[in-house]
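*Asks:* fold the following, please.
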Amino acid sequence: MPSERYDIRAVWPDRAAKIPSAMRTVSGDGLLALIGFLKAENAHGFNIIGRPVDPCYIFVDDISDATLRAMVSAGHRPAVIVESSPANYQGFFDAGAGIDHLEAKLLARHMAERWGGDPGSADAWHAGRLPGFTNRKVRHRRPDGSYPFARLRTASARIDPILAAMATELPLANSAEQKDQQGARGGALRNCAPAGALSGDYSALYGRLIAPYAAHYGSNLDRSRADYAIARRLLADGMPPPEVSLVLAASEKAREHGDPWHYIERTVSAAKSALGRERGAG
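*Replies:* So this is what the prediction gives:
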């Protein structure tokens, strides 16, 4: 996975022990120079994890071989797959250059939701196990006291076409300052779309749903109310909230909003709450 810098960490398996991690940010050449140190830390019981310092690499954790085959059949193309423990896999998928950490988080949550990955690992900067080092979790300890190695299964410089297509549809904040404000309050969507279709399908769906409102109200259309109504309808029809969020990403109101992530999240949350109250009353 080409990158100018890499985030490398030696992490103690038991977080409750509160043993400090060793963290390094290095170049590719610096990574090679770090191998001896990492081997020593691994031998002393630390897990060795890392990732490129580039949000374009979307991490998916805790998936099976069958899931990997299904992902490839659906059109996904992993950049790296590591067998992190026997018959358990982690992967990085390249969504293409130009996405920021908010967009990466959205895509990571999509992948976890869609493919049954670990939602706790679905963020922009989650690191995966480095192949060639042992997985030191207690549950993986063998009867002879040894531990299984993390093994590289796939490596390629290819871009994932599905994530790259989805990335082009994500609403962007208008300035770096707004993105900083979003990050400060957790402004990325808390959930993301789990659908198997390409994001262009969501845009088309939104277009079909907004059309009757636009035809009826014309220039008097309140797009916020229309988006709320669309969200309620989709939720009532059984669409998961993360997928509703991606449908609303095509909203003109969201794209014009100073903080599109917050607008979409607020709209879906309000629709979900109202629908829950309605069902509870029934």
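
*Asks:* switch to C-alpha atoms for all contacts and neighbour counts from now on
*Replies:* OK.

*Asks:* quick one: buried residues of stretch 165-180?
*Replies:* For stretch 165-180, the neighbour count (16 or more other Cα atoms under 10 Å) marks 166-167, 169-173, 179 as buried.

*Asks:* if you could redo that for stretch 134-144, that was the one I meant.
*Replies:* So for stretch 134-144, counting by 16+ other Cα under 10 Å, buried means 134-137.

*Asks:* stretch 111-124 now?
*Replies:* 111-119, 121-124.

*Asks:* give me the distance between the host helix or strand of G91 and the centre of its chain.
*Replies:* Per DSSP states H and E: G91 is located in strand 88-94. Here strand 88-94 is found 11 Å from its chain centre; the criterion is Cα atoms, centre = their mean, to the nearest Å.

*Asks:* for the helix or strand hosting R225, packing partners?
*Replies:* Under the criterion of DSSP H and E, R225 resides in helix 223-236. Helices and strands touching helix 223-236, by 3 or more Cα pairs under 8 Å, 6 or more residues apart in numbering; DSSP states H and E, are helix 199-217, helix 241-248, helix 252-256, helix 260-281.

*Asks:* H44: neighbour count?
*Replies:* Neighbour count for H44, taken as other Cα atoms under 10 Å: 11.

*Asks:* here's the other one to compare against:
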Amino acid sequence: MVHPATQRVVKATIVALNASLDIGMVFPPKPGADRSVGIWTNRDLHADEILAMVPRLASANTRGGNIFMRVGPFSRDAHPGMVMLDDLTIDAVEQLSRDGFEPCLVIETSPANFQAWVKLIANGAVDYGLLTQVVRRLANDYGGDERAVSPRQPGRLPGFTNRKAKHRLEDGKFPFVKLTEARPGCVASKGVELIHQVSRFDTAGAAAGAAPKPPRSAAVRSTEPTLEVTNKLQAIHLAQKNRILREVADGRRSPNAASASEVDFAVAKMALAAGIDKDDIAHWLRCTRAQKDETYPERTIHAASSWPFNLK
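*Replies:* Presented below is the predicted three-dimensional model:
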């Protein structure tokens, strides 16, 4: 029997994150082994599916397993821009909010040790590689664990105990992972600004001591799209990606039709039809597809402008 409080905490957590999640149970090494045993669903689980798993998770926790969550596998192709910062102090968590990176979720994983989940964009997706650089920047600026900067970095699911041996209490029990703050719908007010800022520099070169490269969008223009325009583009991206995925699932399109390039082409068509400036579209594509060559945005926009606007 699962305690009702555990169900409430898990539900509040997944509502605050508002994204499909992958859930994992990580057990201590077996006798004679030196590695932990991790069991992950490796699926994009939604709220009802996660809540249905709670009894199984509670049982695993009782048997010594640590319970984790991370953004679902879908994020490798279209990351929702929600990141987790690990090993923060409470002062660092409060500073995040003061600086415009308000967490949508804060978890106390062990006494005085926190994880903060920050949603950087309201809608749409962020390039996976670019997001790694963004998380590394935040971890460095706020004293987080700079080794834990994967866009799918696991965080602890509250409502269960932290079974690390070093946290064991004098009475033999383990501390609970506590939900400190849950703010559904909270989007960092400076999240998009940070993504734009990081995307404009050669982070690898800067790390090696080289001077940062000028913005790749400088050849188009020096100003960035407004937050309103960026949000419109992100909303268009989400709508077009979902439309294409539905058509693939229904058998109306081939599986290859759901590629990032195909989605970007559809986004460019709809954005042009909506009257969004080509330079704004190009800048957005540079931010979300930083791994592409410099001509990619212009080629995508040119192809989109050559076709009739027949998308819905």
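
*Asks:* separation between V118 of structure 2 and A273 of structure 2?
*Replies:* Separation of V118 of structure 2 from A273 of structure 2 (Cα to Cα, to the nearest Å) stands at 32 Å.

*Asks:* the two: who's more crowded?
*Replies:* When neighbours are counted by other Cα under 10 Å, V118 of structure 2 and A273 differ, and V118 comes out ahead with 25 against 15.

*Asks:* what do we get in structure 1 for that one?
*Replies:* In structure 1, the residue paired with V118 of structure 2 is F93, using TM-score structural alignment.

*Asks:* so of the buried residues of stretch 111-124 of structure 1, which ones are in helices?
*Replies:* Applying DSSP state H to those, the entries found in helices are 111-115.

*Asks:* apart from its neighbours in sequence, what residue is nearest the most centrally placed residue in structure 1?
*Replies:* Nearest to the mean C-alpha position of structure 1, by Cα atoms, centre = their mean, lies A108 at 0.8 Å. Distance criterion Cα to Cα, 6 or more residues apart in numbering; nearest residue to A108 of structure 1, sequence neighbours excluded, is A122 at 4.9 Å.

*Asks:* which position in structure 2 pairs with the one you found?
*Replies:* Match for A122 of structure 1 (TM-score structural alignment): V149.

*Asks:* roughly how far does that match sit from V192 of structure 2?
*Replies:* Distance from V149 of structure 2 to V192 of structure 2, by Cα to Cα: 18 Å.

*Asks:* returning to what we had before: need the contact list for the residue nearest to A108 of structure 1.
*Replies:* Residues in contact with A122 of structure 1, defined by Cα atoms under 8 Å, 6 or more residues apart in numbering, are 59-61, 105, 108-109, 111-112.

*Asks:* try it again with 10 Å
*Replies:* Counting by Cα atoms under 10 Å, 6 or more residues apart in numbering, A122 of structure 1 touches 58-61, 104-113, 191-192.

*Asks:* same check on I301 of structure 2?
*Replies:* So I301 of structure 2 contacts 264-269, 271-272, 278-279, 281-282, 285 (Cα under 10 Å, 6+ apart).

*Asks:* for the spatially most distant residue from the centre of structure 2, give its distance to A60 of structure 2.
*Replies:* Distance to the chain centre peaks in structure 2 at D171, reaching 37.7 Å (criterion: Cα atoms, centre = their mean). Applying Cα to Cα, the value for D171 of structure 2 to A60 of structure 2 is 21 Å.

*Asks:* try R43 of structure 2
*Replies:* Distance, R43 of structure 2 to A60 of structure 2, using Cα to Cα: 19 Å.

*Asks:* about what we covered before: got the buried residues of stretch 165-180 of structure 1 as TSV, with secondary structure and distance to I48 of structure 1 columns?
*Replies:* Formatted as TSV, the buried residues of stretch 165-180 of structure 1 follow (DSSP: H, G, I helix; E, B strand; the rest coil; distance: Cα to Cα, whole Å):
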residue	secondary structure	distance to I48 of structure 1
M166	helix	31
A167	helix	30
E169	coil	35
L170	coil	33
P171	coil	35
L172	coil	34
A173	coil	35
K179	helix	31
